[in-house]
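Participant: Sharing a sequence plus its predicted fold:
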Amino acid sequence: MLCCFSFNCFSQDDEKLNFEVVKDSTFLKPYTIDPLAPSKAAYYSAILPGLGQIYNKKYWKVPIVYAGMGASIYYYTWNNKKYHEYRDAYKDKLAGRTPPGELANLDEDRLIRAQKFHQKNRDLSMLITIGLYILNIVEANVNAHLMQFNVNENLSLRPKLQQNEIDNKHNMVLSLSYQF
């Protein structure tokens, strides 16, 4: 016997009305889906990093966003400062002046290598900052999408260990069950 169930979705002010089966009852409980939530979360995160996570009510992610971006910005400024120190010391050596501090003992080759090292790390820190900013936006968008999925006890996917009846070996099985 084949049974087909059909539910109509009604549109109310850009919101779709869906239904969820309430446990231990025979009626359906409506819940709403906001199709603009992912774009709002991404927009808020683009304006101010972490704001999309606040919009999604995932407050624990905000310190992670700021710690990652803050650390990469700190390393960018530190490497930029060191780069300029070594560059100025190299310019002083070329002009015949003695560089200040401990940089006076370094030869021109070491000053050039130090410049390249800090320039490379400065640029890498900037790329990491930009990558974390983009990751922040994508994470807020994906999280807002995933919050709209209907995840309840009626639908489950569980791994099981099942014994084969022919040769008595155990096989790993994924069991997909849906309860009406």
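Facilitator: Right, received. Where do you want to start?

Participant: Could you use CA atoms for every contact and neighbour count after this?
Facilitator: OK.

Participant: Tell me the secondary structure at E165.
Facilitator: Three-state assignment for E165 (DSSP: H, G, I helix; E, B strand; the rest coil): coil.

Participant: cool, F5 as well?
Facilitator: Applying three-state DSSP: F5 is coil.

Participant: State the distance from it to E102.
Facilitator: Look at F5 and E102: by C-alpha to C-alpha, to the nearest Å, they are 80 Å apart.

Participant: When these two are compared, which one has more neighbours?
Facilitator: E102 (7 against 4; other C-alpha atoms under 10 Å).

Participant: For S39, grab the count of nearby residues.
Facilitator: Count around S39 with other C-alpha under 10 Å applied: 17.

Participant: can you map out the helices along this structure?
Facilitator: Using DSSP state H, the helices of the chain run over 37-47, 51-55, 62-95, 108-146.

Participant: of all those helices, which lies closest to S156?
Facilitator: Proximity to S156, assessed across these by C-alpha to C-alpha, is greatest for helix 108-146 (16.3 Å).

Participant: buried ones in the closest one?
Facilitator: 111, 114-115, 118-119, 121-122, 124-126, 128-129, 132-133, 136-141, 143-145 (16 or more other C-alpha atoms under 10 Å).

Participant: Second structure follows, compare the two:
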Amino acid sequence: MPKFFLFFILISFLSPIAHAQIFDKTETGRIDTTKKKLPGRSLSGSFAPKIDPLREKIYHPDSSHIPHKAVMRSLMIPGWGQVYNHRWWKVPLIYGGLGLLTSAIIYNQHQYKEYLTISRYRQGDPPSPGAPYYDKYILFRDYQVSDARLSDVRENSRRNRDLSIMGFLAVWGIQAIDAYIDAKFLHSYSVDNNLSLRATPGVINQQAYAQDVSFKYIPGIKITCSF
């Protein structure tokens, strides 16, 4: 009796599996088990979503913009790559930054040269009237500015000059990279012509901490943008 009961359970378990298979006898006599074709699947088993031709996105990349040309022009002349990419508003920013850094380079170089000349006057023969930076030399002597203090301001001017030069080169390189990125974007991507904006009314469910209020749902607006 227990054996018959176990045999009955085994037969009941295997029956749905046996009925789910569809046997197809081929010419070679082999049994081919096929699955029911699901909606939205191709013969290879991969999903093949249906695309509405009216909603299909249309892209128009600008093949006339070459990133190599943009970066090379910016390396030769700052802002030329931005003009090539039609980003005219960036040119004043680039030259504004380069102009400020150029003025800082000139000012700190002048200060460094002045303090260096005065230091050499102190280490050698005093200058005669009419020599370069003679008035500044007399002023430092009258105010008893020490050699150590003079050396500090001289090295500070040299450091600021070097930092200004590095900043100038950094801005030059950044604007070249910016021109390359803009050209790459224009060359590879574009904005779709089929832009749409749809607003639909809806309701928002209250959060768990706000369930004690008198109303469970609050009105809302759902905005869908298509790019």
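Facilitator: Arrived safely, thanks for sending. Remember, it's a predicted structure, so these values are computed and weren't measured experimentally.

Participant: Quick one: closest of the helices of the first structure to R158 of the first structure.
Facilitator: Checking the helices of the first structure against R158 of the first structure by C-alpha to C-alpha gives helix 108-146 as the closest, at 19.7 Å.

Participant: now the closest one: which residue numbers in the second structure?
Facilitator: Taken onto the second structure by TM-score structural alignment, helix 108-146 of the first structure occupies residues 147-185 there.

Participant: after superposition, how close is that stretch to the first structure?
Facilitator: Comparison of stretch 147-185 of the second structure with the first structure after fitting gives an average deviation of 0.7 Å (mean C-alpha distance after the TM-score superposition for the first structure).

Participant: Check stretch 108-121 of the second structure too.
Facilitator: Looks like 0.5 Å for stretch 108-121 of the second structure (mean C-alpha distance after the TM-score superposition for the first structure).

Participant: Which residue comes closest to the spatially most central residue of the second structure once chain neighbours are left out?
Facilitator: By C-alpha atoms, centre = their mean, the mean C-alpha position of the second structure lies nearest to I181, the distance being 9.1 Å. In space, and not counting its chain neighbours, I181 of the second structure is closest to P67: 7.4 Å by C-alpha to C-alpha, 6 or more residues apart in numbering.

Participant: Need the counterpart of that neighbour in the first structure.
Facilitator: For P67 of the second structure, the residue aligned by TM-score structural alignment is P38.

Participant: Quick check: its match vs G101 of the first structure, distance?
Facilitator: 54 Å.

Participant: Same check on Y55 of the first structure?
Facilitator: 50 Å.

Participant: which one of those two has more residues nearby?
Facilitator: Set side by side, Y55 of the first structure and G101 show more neighbours around Y55, with 18 against 8, by other C-alpha under 10 Å.

Participant: Leaving out the residues flanking it, which one is nearest to whichever residue in the second structure pairs up with that one?
Facilitator: In the second structure, the residue matched to Y55 of the first structure (TM-score structural alignment) is Y84. Spatial nearest neighbour of Y84 of the second structure, chain neighbours left out: A70 (6.5 Å); criterion: C-alpha to C-alpha, 6+ apart.

Participant: show me what contacts that neighbour?
Facilitator: W80, G81, Q82, Y84, N85, A176, A179, Y180, A183 (C-alpha atoms under 8 Å, 6 or more residues apart in numbering).

Participant: now do A114 of the first structure
Facilitator: Counting by C-alpha under 8 Å, 6+ apart, A114 of the first structure makes contact with Y83, Y86.

Participant: thinking again about what came up before, wait, what's in contact with the match of P67 of the second structure?
Facilitator: P38 of the first structure touches A140, N141, V142, N143, A144, H145, counting by C-alpha under 8 Å, 6+ apart.

Participant: ok, 6 Å please
Facilitator: P38 of the first structure makes contact with N141, A144, H145, according to C-alpha atoms under 6 Å, 6 or more residues apart in numbering.

Participant: Using CSV, please lay out the residues you listed together with distance to G70 of the first structure.
Facilitator: As requested, those are exported to CSV (distance: C-alpha to C-alpha, whole Å):
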residue, distance to G70 of the first structure
N141, 22
A144, 24
H145, 27
